[in-house]
Every structure is written in structure tokens, then in C-alpha cells.
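Asks: the following block contains a protein sequence and its predicted model.
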Amino acid sequence: MRVLIIEDDLDIATNLLDYLASEGYSPEHAADGISGLHRAVSERWSAILLDLSLPGLSGLTLCSKLRKEARLDTPVLMLTARDTLDDKLTGFSHGADDYLVKPFSLKELGARLQALIKRDRGQVVPGVLEWADIRLDPANWTVERGNRSIKLPRKCHQLLHLLMAAPDRVLSRNECELAVWGQALDGSDTLRSHMHTLRRALTANGEPDPIETVHGIGYRMLRPAAD
């Protein structure tokens, strides 16, 4: 999971980089608002840690641009020394998803970050997922469509779970690859091959394909016509 840290304090940034790397994330750093905004909109991230006071472009302005201009819904955890209620409400009104006051515990930051990412991926409640006539039980690794049981390879099951957990979102190739394989598979047909296998299994009895390919971007669940 790639996390972008936008923080001008080098000591804080270094601590965050070291801690997140030790927790299995792939953290990267931008030291000012302008470069942070560029990286935030030009690359794919699981979450963004955003300092409020930045040179070049404030954290509030940056977050607002992410939401209103770039139309990105990447989870944003805002970091700041300002701790009044009005400060927090201002951060939320500019598009922040959570707010952490400095100095903070790295363990608390890690817990909040994990919660944001899980919520964004629809993984907060690990219950049965349903979409049209498809039913997926992540606890038992079972998939049903209508009255038939579908056996899927593990990676295909993970792909279907990812799509069904956020059915109204278009998931990019990178998002799918990072979530299922843990890395981007640049130049590889691995994702396309697994998606083909998944679709073939889901339509084996002549059912309509429930997965939409959004050309040049990625995939999402295709909303039934009745909806």
C-alpha cells in the first residue's frame, strides 16, 4: 500500500517514513505543497498524510484542490499542531477524512491510517457481499451466482471481492494489482488474464458479464439495468 507523506519537517517525515516502512507500507515523501499536489494527482496512493502548514501551498488548499478540482477521493489524514474544534472543522470542510494533532503517537497514526484505508476499500465490515445475483462470502471463500456455486482461483476471488466491496468506484489497474499482488505489474498481462478467468467463471451459464471495463482506467461492477 503506497502512502504519500506531504510534510515539510524533515525529522517528522523521516520518522513517518521509517515507521510506515516497518509496518509494511510503501511510503514516499514530498516536502512542500506544490510538489505534494503534483504527486498526489499524478500517482495512485492508498492514502495521504498531509501537514496543514506547508510552503508553497497550504494543506487546506491542497486538500480542497484534490477534492474539487482533481475529483480524487483518496483518504487524507491531516497532521497539524492546531487543536481547536474550529481548526478541525475547517480541515474536514476542505475534504480531510481524519485529523491528528501533533505531537502524536506513531501507533495511533498507524491505527487511524489502517482504518481509513479499510473504510475506503469497503473492508470495515467483513460480511457477505451481494451484487445483483452474485453473493460472495469472504469468511468461507465462497461465491454463488443465482443457484450455482462458483469455484474461483484465490487471486480471482480477491479481485471479485475488491470490486464488490466498492461497486460504484472505477478501480484502476494499479489499485487492483497493488491490492491483490502487493505491487504494480507494469507491462504484465497478469491482471488481464485473471480478469478473463473471473469473467468466464461468472458467465459460464450464459449470464451477463457483471464487470465493466472502463477503457484507459480500470474496472468496476456493472450496475444491473433494473437499478
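Replies: Done, it's in. Numbers count the residues shown, from 1 in each chain.

Asks: can we go C-alpha only for contacts and neighbour counts from here?
Replies: Fine.

Asks: what comes up buried for the longest helix that the chain contains?
Replies: Ranked by residue count, the top helix of the chain under DSSP state H comes out as helix 106-120. Neighbour counts over helix 106-120 (16 or more other Cα atoms under 10 Å) mark 109, 112-113, 116-117, 120 as buried.

Asks: show me what that helix is packed up against.
Replies: Identification of packing neighbours for helix 106-120 by 3 or more Cα pairs under 8 Å, 6 or more residues apart in numbering; DSSP states H and E yields helix 10-22, strand 47-51.

Asks: next up, a second structure to put side by side with the first:
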Amino acid sequence: MRQERNNIFVGIDWITVILYIILIIFGWVNIYAASSNEIDNEIFNFSTRYGKQLIWIALSIPIIIFVLFFNSKFYETFSSILYVISILFLIGVLIFGKKINGATSWYSFGGIGLQPSEFTKAFTALALAKLMSDRQYNLDLLKNQIKAFVIIFLPAFFIALQPDMGSVLIYFSFFFVLNREGLTLTYIILGTFSILLFLLTISFGVATVLIISLILISTYILYAIYKDKR
């Protein structure tokens, strides 16, 4: 038992690790394909975008191992504090952040950039896990659902103000986790429908979306009436 506690690799979901490595490889290959050219295609050229990405991938390995050395109680104890700090960083970046590509998402420290929304994703997951780890937590109760929604939507709200809608969409993936824990599928359907309406509005305008929505609603009502009569 003691040997298992000292082994940091016990209990790791290796399928998830393998999928993570595959995603990293695919991501790096895409960056390499988009950035390289016939003149400059050396893999270990660290002045290029794909070369710098290799450095970050290499640095992530010792960081991952270092994180595994911490006892799970550490994350349970400090998850709420880390979550609050990350929210403060999101608020701060709106005031002191640097605007890049139309979004105020980065802190700039000399030549180093820091995007707090990336850390907030992990801290949001930890805060949500701590909330749901309580034995008395019941996701069927509305008050408990609201607590989970606040944890998810609070950082998403401040990220939307930057605006960085790509990162905001990632927070909707937490609803799939909640669904596995018993949250009704209705929330996911409503969320997906809302995102779809938003994208259609941008592409085709408000009038077109309203007409499509009315047609769909009318079709559903007619189908419900027909089904009820049968």
C-alpha cells in the first residue's frame, strides 16, 4: 500500500494520456505544415513558430511530472483559492492587458505573454470537481445546479468581455461532464440551439433566423398536435 502511494503513476488514466499525446502531435504537425516553407523547414529551428512550440511541449513534460507529486488533497484544499485568483486575473487583464488581434486577452511582461484564460480553464475544472465531490451534493436540486452554473459562467463572462469567443465555447464542454453526473440533457440541447442561433444570426441576419425559428416551432407544434390526436 505504501509503495502504491509513493508511485505517482498509479491510478493514471493512460487512455486519456495517449489521446492527449495524439492531440499534441496532430496540433504540432498542423503548426509545422502552416509555418514551414521550402527555404526554412528545419524541424529544430527554434526561431520559428513550430520550433517554439516544441520548446513548450518539452517544458510541459517535467511540469506534468511535478504536478503529479502533489497529493490530491492539495488541489481539494486550494482549488477555490486558485479559482478566485484566476477570476481576479481575468478582471485585471481587461484593465491592464495587451490587445492582440482585437482581443484584450494577454498580460505582457517584457517579451513574455501570459493568457490567464488558459489557466482559468484548469482552475474552473478543479473548483467544479471540489463542488461535486461533496457526498451530499445532488445535481437534481436546482440550487446545486445554479452553483455549478455560476462556477462555469463566471469566467466565461469575463472572457467574453475580452472578447475571446473561442475560449468561451470551451466552457460549454463542462456541461457534458455535468450530464454524466446526472444533469438533464435539456440544458445541453438548449445550449447547442443557442450557439446555433448565434452563428446563424452572424451568417444570415436576424430576419432570416427568426423566419427559420418560426418554421421550426410551427412544425413542432403541428407534429405535437398530430401525435396527440393519434
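Replies: Yes, it's here. What you are looking at is a predicted structure, and each value in this text was computed from that prediction instead of being measured.

Asks: TM-score of the superposed pair?
Replies: The pair, once superposed, lands on a TM-score of 0.29 when counted by TM-score structural alignment, normalised by the length of the first structure; 117 aligned residues with a Cα RMSD of 6.0 Å.

Asks: so after the longest helix of the first structure, what's the next helix or strand?
Replies: Using DSSP states H and E, the helix or strand that follows helix 106-120 of the first structure in sequence is strand 129-131.

Asks: next helix or strand past that following strand?
Replies: Heading C-terminal from strand 129-131 of the first structure (DSSP H and E), you reach strand 134-137.

Asks: buried residues in that next one, which are they?
Replies: Buried residues in strand 134-137 of the first structure (16+ other Cα under 10 Å): 134-136.

Asks: next structured bit after the host helix or strand of Thr77 of the second structure?
Replies: Taking DSSP H and E as the criterion, Thr77 of the second structure maps to helix 72-96. The helix or strand immediately downstream of helix 72-96 of the second structure is strand 98-100, counting by DSSP H and E.

Asks: how about the strands in the second structure?
Replies: In the second structure, strands defined by DSSP state E lie at 98-100, 103-109, 112-114, listed in chain order.

Asks: next, format these as JSON lines and append distance to Leu131 of the second structure.
Replies: Converted to JSON lines, those look like this (distance: least, Cα to Cα, whole Å):
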{"stretch": "strand 98-100", "distance to Leu131 of the second structure": "33"}
{"stretch": "strand 103-109", "distance to Leu131 of the second structure": "28"}
{"stretch": "strand 112-114", "distance to Leu131 of the second structure": "28"}
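
Asks: of those strands, give the one that comes closest to Ile152 of the second structure.
Replies: Nearest of the strands of the second structure to Ile152 of the second structure, taken as Cα to Cα: strand 103-109 at 18.3 Å.

Asks: angle of the longest helix of the first structure against helix 10-22?
Replies: Between helix 106-120 of the first structure and helix 10-22, the angle comes out at 60 degrees (axes from the mean of the first three to the mean of the last three Cα atoms, to 10 degrees).

Asks: please, where are all the helices along the first structure?
Replies: Going by DSSP H, the first structure shows helices at 10-22, 33-42, 59-68, 85-93, 106-120, 154-165, 173-181, 190-202.

Asks: same question but for the second structure, I mixed them up
Replies: Under DSSP H, the second structure gives helices at 2-6, 14-35, 49-68, 72-96, 116-132, 142-160, 165-171, 174-180, 186-204, 206-229.

Asks: excluding covalently adjacent residues, which one is nearest to Pro155 of the second structure?
Replies: Closest residue to Pro155 of the second structure in three dimensions, ignoring its sequence neighbours and counting by Cα to Cα, 6 or more residues apart in numbering: Ile87, at 6.2 Å.

Asks: burial count for Thr186 of the second structure?
Replies: Residues near Thr186 of the second structure, counting by other Cα atoms under 10 Å, number 10.

Asks: picking that back up, can you say which of the strands of the second structure is nearest to Ile61 of the second structure?
Replies: Closest approach to Ile61 of the second structure among these (Cα to Cα): strand 112-114, 19.3 Å.

Asks: how far does that closest one sit from the chain's center?
Replies: Chain-centre distance of strand 112-114 of the second structure: 20 Å, with Cα atoms, centre = their mean, to the nearest Å.

Asks: and it, what other elements does it pack with?
Replies: Strand 112-114 of the second structure sits against strand 103-109, with contacts defined as 3+ Cα pairs under 8 Å, 6+ apart.
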